[in-house]
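Student: with the input below, show me the fold.
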Amino acid sequence: MKADAGRIASIARAWPADLRLVLLFGPDESASRDLAGQVLAGLAAETLTEIDGASLKHDSQALVAAATSLSMFGGREVVRVDGLDEAGLPAVEALLAAPAGHPVVALAGDLKAANKLRQYAEKQAGIASSAQYEATLRDAPRLLAEMAAPLGLRLERGVAEILFASAAGDRQVMRRELEKYALYKDSDAGRPQRLEAEDLAALGITSGDAELFAPIAAITTGDVATATDLLARLPDGTAIPLLRGLERRLVQLIALRVEVDAGRSPDSVVEGARAIFFKEKPIIAKALGLWTQDRLQRAMAEVLAAERGVKTSGGLADLGVHAMLLAITRRAAAAARRR
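Tutor: Predicted coordinates:
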């Protein structure tokens, strides 16, 4: 049967007696692994048996054997399958035909709608089948709030977007960050605490490398000549920290631009904002006057896509990132000329 993230969360709290398998798949692998981690943590098993999904192609009974084995220590066992694919369908069919055994949590890749494993899983009451898709910045407040609530964290406006951007949308990274801040704030579900921008700054999440401050300022204020010069001076291998620093600045601008669109001037918005270093205030105020929400969202999408490209084998090199960043700078410069 199909299951959304809420259903998987309830399974993590209490595994239903009639459930045999949780199948997590989709293009967002980090989301699948994050949910799998939550389910496994909720089961609190004493023994975890791990199976390579590819091996099930050659041994369709291996999954049944693992799920019905006797526990050596008498405690709860759980089976985790990584890399399950269509070739493992006979093993899944055998699992459902066998007597009930240990819970099984399986991770698959991006199973398309026509995939036979996916089609089978979505029709079986004994399988919770959940597709995970990449979240966007618009999803950040809801997604981070859901993660933060069990930790006793209530996110101040703008915090979710900063965390999302700093983690490049990776849900496992976001969860680890929230767990870190829960320790910092000494919070739990029974003792909730607010997580504010100052808390992020206190542990360094909003502070970039000093050498990246100037190029990010030039990019966001449309200073093409300075951006060109500074980007050329950066050493190789700085693409990821540069992109992440720019992501944080764009998230900040997106949050502040809401106030500008409500009728306030960029200068008054910046002066009234917290956790902005005084030397950055005139730069951020200038950028706020150049960027509309639509342009900021477009730039954020390009920067996030570029980061994914850098991390992908054969993806963008530093030179390609610099070309993309200069294109963004030129758009800000064009906005400045229209003022």
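Student: from here on, just use CA atoms for contacts and neighbour counts.
Tutor: Fine.
Student: so what's residue 31 closest to, chain neighbours aside?
Tutor: Spatial nearest neighbour of residue 31, excluding adjacent residues (C-alpha to C-alpha, 6 or more residues apart in numbering): residue 171 at 5.5 Å.
Student: list the contacts for the one you found?
Tutor: By C-alpha atoms under 8 Å, 6 or more residues apart in numbering, residue 171 lies in contact with 30-31, 34.
Student: longest helix in the protein, please.
Tutor: helix 239-261 (DSSP state H).
Student: give the next helix or strand downstream of it.
Tutor: Per DSSP states H and E, the first helix or strand lying C-terminal to helix 239-261 is helix 266-272.
Student: give the buried residues for that next one.
Tutor: For helix 266-272, the buried set under the neighbour-count rule, 16 or more other C-alpha atoms under 10 Å, comprises 266-267, 269-270.
Student: immediately after that helix, which helix or strand?
Tutor: Counting by DSSP H and E, the next helix or strand C-terminal to helix 266-272 is helix 281-290.
Student: list the buried residues of that following helix.
Tutor: Neighbour counts over helix 281-290 (16+ other C-alpha under 10 Å) mark 281, 283-290 as buried.
Student: one more, so I can put them side by side:
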Amino acid sequence: MTALKAHEVARFLARPDLSEGIFLAYGPDGGLVRETAQRLIRYLSGEDPAAANVTIFDGPELDAEPGRLITEARSVSLFGGKRIIRVRSAGKALVMPLTELRDDPGGTAIVLEAGNLTPRDALRALVEAARLGRALPCYPDTDETLTNLMRESFNQSGIRIDTDVIPTLRDILGNDREITRRELEKLTLYAAGTKTLTREDVLTLCADNGALAIDAILDATGGGHAEKLEMALNRALAASINPQQLLAMLTSHFAALRRWRVDVDNGKSARAVLDSARPKPHFSRIGQMEQQLRLWSEPALAMAADRLLQATSDTRRKPALSETVLRRTTLALCMMAATH
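Tutor: So this is what the prediction gives:
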């Protein structure tokens, strides 16, 4: 029985221990499921992918006639080459034909793509129990795997990135691997000539104004600008940015201000503190950050941290009120800044 863990899939794809049998890529991240299947097929196709005999089915077309899978797997390739069958949106209708093929696939590799399957799902259970079966779970990227993917992509292309490029990308992108890959390819192509990439480039190409609205919320809240805050909140929420995500970013922003405020209270200038920060705030925001450090004292920042903690707790208990809590909390913090 072979049931791989999610963190083991990348190592498996680099050197699969089977060349025939049933391979099941499954999970909630549809982009990663497709990428996993594609990478596996490229490896199984060998040194001459064009010579491989790859047949593609959509699951629903096999539901009414699942026996077609057996017929296809047992047929002899007219042109030689590795026989590979790829089934998108595979479902439980394939359990019976796969039961017949699992112990004797006849040299054929059957690559299945499916959604999020529970351990008790018949299709997943069959593949995990098969001697010639490998189940490959595909779950959304963590911050660590997403960061590694970005660095690897830029390093392979010889692109030098500013220190705030990856944090900015993490803020903009979701966890769907396909979307991430597409955005990285766009950035890599854009920077192919200069071999450099800046935060401004990322915002211009990928943000759809989302990251710009987030920065505007942070700076309007910290700087006490109520009108700007209202406009920035409206832009961010219209772009479907989650209120809980915005609260998390506000929490990080005020935690950074609090750390920097300690250095200012110990005698360093606000500019010197910001220049030595890692990652360093983007140059376009330095002036506003200096102003915020002048406006907020350590006790006031402690109160802000408590207020954001309570707001985060409130939104987790009552998600339906997330937007209301966000607006109320940011306005209160904005007024605190304006009265200093």
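Student: quick TM-score on the pair, please.
Tutor: Overlay of the two chains. TM-score (TM-score structural alignment, normalised by the length of the first structure): 0.67; 311 aligned residues with a C-alpha RMSD of 4.9 Å.
Student: which members of the buried residues of helix 281-290 of the first structure are the farthest-apart pair?
Tutor: Maximum pairwise distance in these, criterion C-alpha to C-alpha, is 14.6 Å, between 281 and 290.
Student: how near is the residue nearest to residue 31 of the first structure to residue 278 of the first structure?
Tutor: 32 Å (C-alpha to C-alpha, to the nearest Å).
Student: residue 51 of the first structure too?
Tutor: Applying C-alpha to C-alpha to residue 51 of the first structure and residue 278 of the first structure gives a distance of 54 Å.
Student: out of the two, which sits in the busier spot?
Tutor: Using other C-alpha atoms under 10 Å, the more surrounded residue of residue 51 of the first structure and residue 278 is residue 51, with 18 against 10.
Student: the residue nearest to residue 31 of the first structure maps to what in the second structure?
Tutor: Using TM-score structural alignment, the partner of residue 171 of the first structure in the second structure is residue 177.
Student: cool, and residue 101 of the first structure?
Tutor: In the second structure, the residue paired with residue 101 of the first structure is residue 107, using TM-score structural alignment.
Student: most distant residue from the centre of the second structure?
Tutor: The C-alpha centroid of the second structure is most remote from residue 78, which lies 41.6 Å away (C-alpha atoms, centre = their mean).
Student: residue ranges of the strands in the stretch 1-150 of the first structure, please?
Tutor: Assigned by DSSP state E, counting those that start in this stretch, the stretch 1-150 of the first structure shows strands spanning 21-25, 47-52, 77-84, 104-108, 127-131.
Student: just put the ones you listed in a markdown table and tack on distance to residue 214 of the first structure.
Tutor: Shown next, in a markdown table, are those (distance: least, C-alpha to C-alpha, whole Å):
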| stretch | distance to residue 214 of the first structure |
| --- | --- |
| strand 21-25 | 41 |
| strand 47-52 | 47 |
| strand 77-84 | 43 |
| strand 104-108 | 43 |
| strand 127-131 | 41 |
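Student: winner for burial among those strands?
Tutor: Neighbour counts (mean count of other C-alpha atoms under 10 Å) averaged over each of these peak at strand 21-25, with a mean of 26.
Student: by how much does it deviate from the second structure on average?
Tutor: Here strand 21-25 of the first structure, set against the second structure after superposition, deviates by a mean of 1.6 Å using mean C-alpha distance after the TM-score superposition for the first structure.
Student: elements contacting that strand?
Tutor: Using 3 or more C-alpha pairs under 8 Å, 6 or more residues apart in numbering; DSSP states H and E, the elements in contact with strand 21-25 of the first structure are helix 29-43, strand 104-108, strand 127-131.
Student: so it aligns onto which residues of the second structure?
Tutor: Aligned by TM-score structural alignment, strand 21-25 of the first structure falls on residues 22-26 of the second structure.
Student: how many residues are close by residue 338 of the second structure?
Tutor: Using other C-alpha under 10 Å, residue 338 of the second structure has 16 neighbouring residues.
Student: separation between it and residue 291 of the second structure?
Tutor: As judged by C-alpha to C-alpha, residue 338 of the second structure and residue 291 of the second structure stand 11 Å apart.
Student: shared neighbours of those two, anything?
Tutor: residue 223.
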